[in-house]
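**Q** here is a sequence together with a model predicted from it:
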Amino acid sequence: MAGRVEGKVAFITGVARGQGRAHAIRLAEEGADIIGVDLLGEVDTVDYPMATPDDLAETTAAVARLGRRIVTAVADVRDEDALRAAVDTGVAELGRLDIVVANAGISGTAAATDQLSLRAWQTVLDIDLTGCFLTAKVALPHLVAGGRGGSVILTSSMLGLKGQGWMAGYVSAKHGLVGLMRSLANEFAHALIRVNSVHPGNVRTPMIDNASLRGMLRPDLESPTIDDAAAVLGALHLMPVPLIEAVDVANAVLFLASDEARYITGVALPIDAGATAKG
């Protein structure tokens, strides 16, 4: 039985770990080959470690074990030339492009807005918003040239649909992605290219499960674990689930990438255990 994205090729940013890895594996399980990029370097305004070459190797091996091809490159989503080279090389090797998942992102600096440095503000906007713009910019010509339509999925956040203090850069960038998504949906519908955004809640990835955030959420403990922080995190969700798994987001990405969603475009889809439904 053919997979839901059998024979298609997906371009995924931030592919080395977390949600990006989950998307690569889930799409590969359903028949897609993968073009993947990741920074594999630190960001000085972020207080948790970024992905490593070993992380990218693990993603590559996981896709290969599924019998699918994967072409990877080290690229910063803020670097248009590097992104274009990565996708051009991947398409030349794999023969086509059908799916784009602009997933790379950082949480940025947690601070009151009047204490937030311009550098920290600009970095999160450059990666989380401009990085998605550049990803779409370099990939869309391949989708148009292919003449088969396609699916572009931007990774926003539950905080792209609701407010939150002390994260002005992140919240602004993730709200901005909704505007970018709707603009692209209008511009490329004529070519049967669908553009949607996904809005995860608290996902069990290094962006959430790291010493800095755990300590901020539970300052009463010396070395809090993710389980210690769960009660605080869970207060953001409507359902009694403090953390969702990356595969839960990947399942939504798979749906939006598949022909099952062939007439769905311009939609902001929450996968957030009801967080955006809370009063």
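**A** Now that the structure is in, tell me what you want to look at.
**Q** all contacts plus neighbour counts: C-alpha atoms, from now on.
**A** Fine.
**Q** so where's the longest helix in this structure?
**A** Taking DSSP state H as the assignment, the helix of the chain that covers the most residues is helix 168-188.
**Q** and after that one, which helix or strand comes next?
**A** Where DSSP states H and E defines the elements, the next helix or strand beyond helix 168-188 is strand 193-200.
**Q** how many neighbours does the nearest residue to G31 once chain neighbours are set aside have?
**A** Once flanking residues are discounted, G31 sits nearest to E6: 3.9 Å by Cα to Cα, 6 or more residues apart in numbering. Using other Cα atoms under 10 Å, E6 has 16 neighbouring residues.
**Q** same check on A235?
**A** A235 has 13 nearby residues by other Cα under 10 Å.
**Q** how close does it sit to A62?
**A** 34 Å (Cα to Cα, to the nearest Å).
**Q** identify each buried residue in the helix or strand that A250 is a member of, please.
**A** Counting by DSSP H and E, the element that carries A250 is helix 246-257. The neighbour-count check on helix 246-257 (16 or more other Cα atoms under 10 Å) flags 246-254, 256-257 as buried.
**Q** below is structure B, check it against A:
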Amino acid sequence: MGKLDGKVAFITGAARGQGRSHAIRLAQEGADIIAVDSLTDIDTVDYPMSTQSEMDETVNQVKALNRRIHTTKADVRDFAAMKSAYQNGVAAIGPVDIVLGNAGICQLGSKETDPVQSFGDVIGVNLIGVWNTVFVAAQDMVDRGAGGSIVLTSSTQGLSGRGADGSGGVQGYAAAKHGVVGLMRSFANWLSPHGIRVNTVHPTGVATPMVENNVVGKYLQENPQATQMAANLMPVGLMDPADVSNAILYLVSDDGRYVTGVTLPVDAGFNAK
């Protein structure tokens, strides 16, 4: 018996990184998965976005756990595409109990030729995309009357501006991750009376392709002060994605059945500094 037997989870950014980890962890506990990812590069982001082969690997790992998975290529910034991805997923897998607004980008170290575009792209993916993700599912969850859980991925930068510089992309990241907290609190006030809990998680640096790439690596090598400012209190560099997935499992399972409206740091003490 798993903690999520019979549940269906709608997860964005599921092709790799934290999104894949969340899909696998929830599948291990019995959930079926509706997985969404853009699988398309963004001009203002210097590292490559996820690929179809990476999404295929997510599918393989979920199916190896004897769970069902339905995938869609969709940009979280496109509301119509997200609505279609959600509806097609529900038709294929079943009604959604869990929503994870996980998709995100980071432009740390990118060559910023247009800070306005950089700022707009980050806000689009990391904030508007989160609203789109929740909004396409929320009313259905209310109408169904079965409760549920929504977790939005913020960041240590959603609780602190520490380590920011003057680039539009980096400032957009902090603004979006703070904005996600506002969305969470707004959704929690609307949805919690319907038995739908809404929370945010705030990871420190996580070992995913968004962080472990040549662009970010070069930036940190050339700007050691940034590494020091982003250091955790605990002797931890980058966390494993599974550490965030385990926190999310707590929030979406009955273990966290009375937890809503919470900003949960998974940050090795980053925000205590």
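**A** That came in fine, so what should we check first? Small disclaimer: the values here were computed from a predicted structure and weren't measured.
**Q** TM-score for this pair?
**A** With the length set by TM-score structural alignment, normalised by the length of structure 2, the two chains reach a TM-score of 0.94; 267 aligned residues with a Cα RMSD of 1.9 Å.
**Q** still on that earlier bit, so how far does the longest helix of structure 1 sit from its counterpart in structure 2?
**A** Taking mean Cα distance after the TM-score superposition for structure 1, the mean distance separating helix 168-188 of structure 1 from the aligned residues in structure 2 is 0.5 Å.
**Q** that helix corresponds to what range in structure 2?
**A** With TM-score structural alignment applied, helix 168-188 of structure 1 matches the range 171-191 in structure 2.
**Q** contacts for that stretch, please.
**A** 106, 118-120, 122-123, 126-127, 130-131, 138, 142, 152-155, 157-161, 164-165, 196-200, 260-261, 263 (Cα atoms under 8 Å, 6 or more residues apart in numbering).
**Q** restricted to buried residues, select the residues you listed in PyMOL.
**A** Per 16+ other Cα under 10 Å, the buried members of these correspond to this PyMOL selection:
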select buried, resi 106+118+119+120+122+123+126+127+130+131+138+142+152+153+154+155+157+158+159+161+164+196+197+198+199+200+260+261+263
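**Q** please say which position in structure 1 N132 of structure 2 maps to.
**A** So N132 of structure 2 corresponds to L134, using TM-score structural alignment.
**Q** quick one: residues contacting that match.
**A** 77-78, 80, 83.
**Q** switch the cut-off to 6 Å
**A** By Cα atoms under 6 Å, 6 or more residues apart in numbering, the contact set of L134 of structure 1 is empty.
**Q** which of the helices or strands spans it?
**A** helix 131-146.
**Q** quick one: that helix to strand 193-200, angle?
**A** Between helix 131-146 of structure 1 and strand 193-200, the angle comes out at 150 degrees (axes from the mean of the first three to the mean of the last three Cα atoms, to 10 degrees).
**Q** kindly calculate the angle that helix 131-146 of structure 1 makes with helix 168-188.
**A** Angle of helix 131-146 of structure 1 versus helix 168-188, following the same axes, to 10 degrees, is 20 degrees.
**Q** for helix 131-146 of structure 1, give me the average deviation versus structure 2.
**A** Helix 131-146 of structure 1 sits 1.0 Å off on average (mean Cα distance after the TM-score superposition for structure 1).
**Q** compared with structure 2, how much does the helix or strand just after that helix deviate?
**A** Downstream of helix 131-146 of structure 1, the next assigned helix or strand under DSSP H and E is strand 150-155. Following superposition, strand 150-155 of structure 1 is found to deviate from structure 2 by 0.5 Å on average (mean Cα distance after the TM-score superposition for structure 1).
**Q** list of residues touching strand 150-155 of structure 1?
**A** Under Cα under 6 Å, 6+ apart, the answer for strand 150-155 of structure 1 is 98-103, 193-198, 257.
**Q** how does it look with 7 Å?
**A** Strand 150-155 of structure 1 is contacted from outside by 98-103, 132, 143, 192-199, 257, using Cα atoms under 7 Å, 6 or more residues apart in numbering.
**Q** against structure 2, where does it fall?
**A** Against structure 2, strand 150-155 of structure 1 falls on residues 148-153 (TM-score structural alignment).
**Q** now do stretch 246-261 of structure 1
**A** Stretch 246-261 of structure 1 maps onto residues 241-256 of structure 2, going by TM-score structural alignment.
**Q** quick one: contacts for the residue most central in space within structure 2?
**A** The centre of structure 2 sits closest to N102, judged by Cα atoms, centre = their mean, with a distance of 1.4 Å. N102 of structure 2 is in contact with 11-13, 19, 152-153, counting by Cα under 7 Å, 6+ apart.
**Q** looking at structure 1, which of those hold up?
**A** Compared against structure 1 with both residues aligned by TM-score structural alignment, their matches' Cα atoms under 7 Å, the contacts of N102 of structure 2 retain 11-13, 19, 152-153.
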